[in-house]
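A.B. asks: 3D model of this:
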Amino acid sequence: MSDFNKDEYLNDLPDMDDLSGQAAPAAASAADGAAAAAAAAAAGATQEGAAQPAAAQSQENGDSAAADGADKAGAADGKADDTLTPLGQAKKEAAEYLEALQRERAEFINFRNRAQKEQERFRQHGIIDVLTALLPALDDIDRIREHSEMDDSFKAVANKIDKAFEKFGVEKFGEKGEDFDPTKHDAILHKPDPNAEKETVDTVVEAGYRIGDRVIRAARVVVASPQN
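C.D. replies: Take a look at the predicted model:
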């Protein structure tokens, strides 16, 4: 076994300065690589962070534009009123009140006209009911007038009755010698007459009554007709 020579072993060891010189570049290279990796990671994170706020901002801008459009559409009328001066606003309100008043007035006039027509119709129905109930008595009065003399008191009562019906618009019709009209005459008999040139009323059996253009009862008459 050879003897261990301490001096030779120590001389063979590399110098510390050489070791430090070789390790420094490797450490520096490793440090530079780590720094570059960290910088790249930081740059990526920065770009990703910048991209996300940009997308969020774009979406927020779109939503804001839609909301603004809805608000503008809904507030168009409000802005129109806001642009009016106090005098203009007062004139607009006055015009609206006038229009509403005119509509109410037109509706009231229509209602009043309908009410008047209904009232007149009910009034005529009442008169017709009374006249229809008194027709037999009126026919008897006419027969007495035609076939016998009436004393003054009875004649006065008959005249009052006639005037009362005239006051309510009742018109008595049917006279001997007038032209025959089937719309207001009810012919109970046609008799030939050599002197007649057209159909005429020869005898009034019962007088007719009407209110305005409405015939309450047609006059019952005997008609004289030409022979041919």
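
A.B. asks: For the rest of this, base every contact and every neighbour count on C-alpha atoms.
C.D. replies: Noted.

A.B. asks: so when I look at residue 223, I'm seeing a strand, right?
C.D. replies: Yes: assessed by DSSP: H, G, I helix; E, B strand; the rest coil, residue 223 belongs to a strand.

A.B. asks: count of neighbours near it?
C.D. replies: Neighbours of residue 223 under the rule other C-alpha atoms under 10 Å: 26.

A.B. asks: got the contact list for it?
C.D. replies: By C-alpha atoms under 8 Å, 6 or more residues apart in numbering, the contact set of residue 223 is 180, 187, 188, 189, 190, 191, 199, 200, 201, 202, 203.

A.B. asks: and the helix ranked longest in the chain, what does it pack onto?
C.D. replies: The longest helix of the chain (DSSP state H) is helix 86-147. Helix 86-147 sits against no helix or strand, with contacts defined as 3 or more C-alpha pairs under 8 Å, 6 or more residues apart in numbering; DSSP states H and E.

A.B. asks: next up, for comparison:
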Amino acid sequence: MVNLGKNGEIVHSKRPIALFGGGEIGPHDLNLALNRVNGAVAADGGAATLIDSGRVPDAVIGDFDSLAHAYLARIPEDRLFPIREQDSTDFDKALRNIRAPLVLGVGFLGGRLDHQLAVLNTLVCHQDRPCVLLGAREVVFHAPPRISLSLTPGDTVSLFPYQRATGRSSGLEWPIDGLVLEPDGRVGTSNRALAQVTLEIDRPGLLVMVPRDALDAVMRAFASEQTGRWPARAG
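C.D. replies: Modelled structure (predicted):
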């Protein structure tokens, strides 16, 4: 069940929910996401995709500059949550106002590169909000303190630091033990899974990218409640 306006947050759910953006959404992405979650929230223009499919979003969050009036008129007023400030993206506005075990983001990867970079920046800024982004070829998430993934041997596992990061790994062809990963230094692109992959990360700021087919493995890992969670950033 998705609760609105509870405990100071716009959306509160005890189960994973999907968050839809106004970017590229593949022909099977909507059903793939909805079959794995408890509710559907839209970030501004992402509401159009849901409405076109015959589903009214449980909540719409954003500055509403990308959603046509024809769509707004079809959404109950008590499901509309405008945030008019222009200092953040609609993805940021939505993610920081959702409390759930996991958010599955659809329609945020692909398209303009600056938009994608802003989305990835938001994942790092809201390190206490577990979120997995579904792309055309991969899924992306901010590495929690620890995670164990059942991947297929040979799967690409890329680690990209938005901040300085260190940690340990097992099941990777090139372990990260003893390495310092930095956005202006060493990065971890195009590593490969040998078997079960386990990561233990010392501090937030590391993004993980694995094949799209690994979505269920990633969601199971977060659902296991063994990942830990970073605290909210100060300020």
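
A.B. asks: Got a TM-score for the two of them?
C.D. replies: Between these two chains, after superposing, the TM-score reads 0.23 (TM-score structural alignment, normalised by the length of structure 1); 87 aligned residues with a C-alpha RMSD of 5.7 Å.

A.B. asks: now the longest helix of structure 1: how far from the chain's centre is it?
C.D. replies: 26 Å (C-alpha atoms, centre = their mean, to the nearest Å).

A.B. asks: Tell me which helix or strand comes right after the helix or strand hosting residue 9 of structure 1.
C.D. replies: Per DSSP states H and E: residue 9 of structure 1 is located in helix 6-12. Sequence-wise, the next helix or strand downstream of helix 6-12 of structure 1 (DSSP H and E) is helix 16-74.

A.B. asks: next SSE after that following helix?
C.D. replies: Counting by DSSP H and E, what follows helix 16-74 of structure 1 is helix 76-82.

A.B. asks: May I see the buried residues of that next one?
C.D. replies: Within helix 76-82 of structure 1, no residue counts as buried by 16 or more other C-alpha atoms under 10 Å.

A.B. asks: what's in contact with that helix?
C.D. replies: Contacts of helix 76-82 of structure 1 (C-alpha under 8 Å, 6+ apart): residue 89.

A.B. asks: buried residues in the lengthiest strand in structure 2?
C.D. replies: If each strand of structure 2 is counted by residues according to DSSP state E, the longest one is strand 188-201. For strand 188-201 of structure 2, burial by neighbour count (16+ other C-alpha under 10 Å) applies to 188, 191, 192, 193, 194, 195, 197, 198, 199, 200, 201.

A.B. asks: Just checking, which helix or strand succeeds that strand along the chain?
C.D. replies: Defined by DSSP H and E, the subsequent element after strand 188-201 of structure 2 is strand 206-211.

A.B. asks: How much space separates the closest residue to residue 189 of structure 1 other than its chain neighbours from residue 139 of structure 1?
C.D. replies: Nearest residue to residue 189 of structure 1, sequence neighbours excluded (C-alpha to C-alpha, 6 or more residues apart in numbering): residue 222, at 4.9 Å. In this view, residue 222 of structure 1 and residue 139 of structure 1 are 16 Å apart by C-alpha to C-alpha, to the nearest Å.

A.B. asks: Compare those two (neighbour count), which wins?
C.D. replies: residue 222 (21 against 15).

A.B. asks: residue contacts, the more buried one?
C.D. replies: Per C-alpha under 8 Å, 6+ apart, neighbours of residue 222 of structure 1: 187, 188, 189, 190, 191, 201, 202, 203, 204, 205.

A.B. asks: Can you mark which positions in the strand or helix carrying residue 216 of structure 2 are buried?
C.D. replies: Here residue 216 of structure 2, judged by DSSP H and E, is contained in helix 215-223. Buried residues in helix 215-223 of structure 2, counting neighbours by 16+ other C-alpha under 10 Å, are found at 215, 218, 219, 221, 222.

A.B. asks: which other helices and strands contact it?
C.D. replies: Helix 215-223 of structure 2 packs on strand 146-149, going by 3+ C-alpha pairs under 8 Å, 6+ apart.

A.B. asks: List the buried residues in the lengthiest helix in structure 2.
C.D. replies: When structure 2 is parsed with DSSP H, its longest helix is helix 113-125. Applying a neighbour-count criterion of 16+ other C-alpha under 10 Å, one finds 115, 119, 120, 121, 122, 123, 124, 125 buried in helix 113-125 of structure 2.
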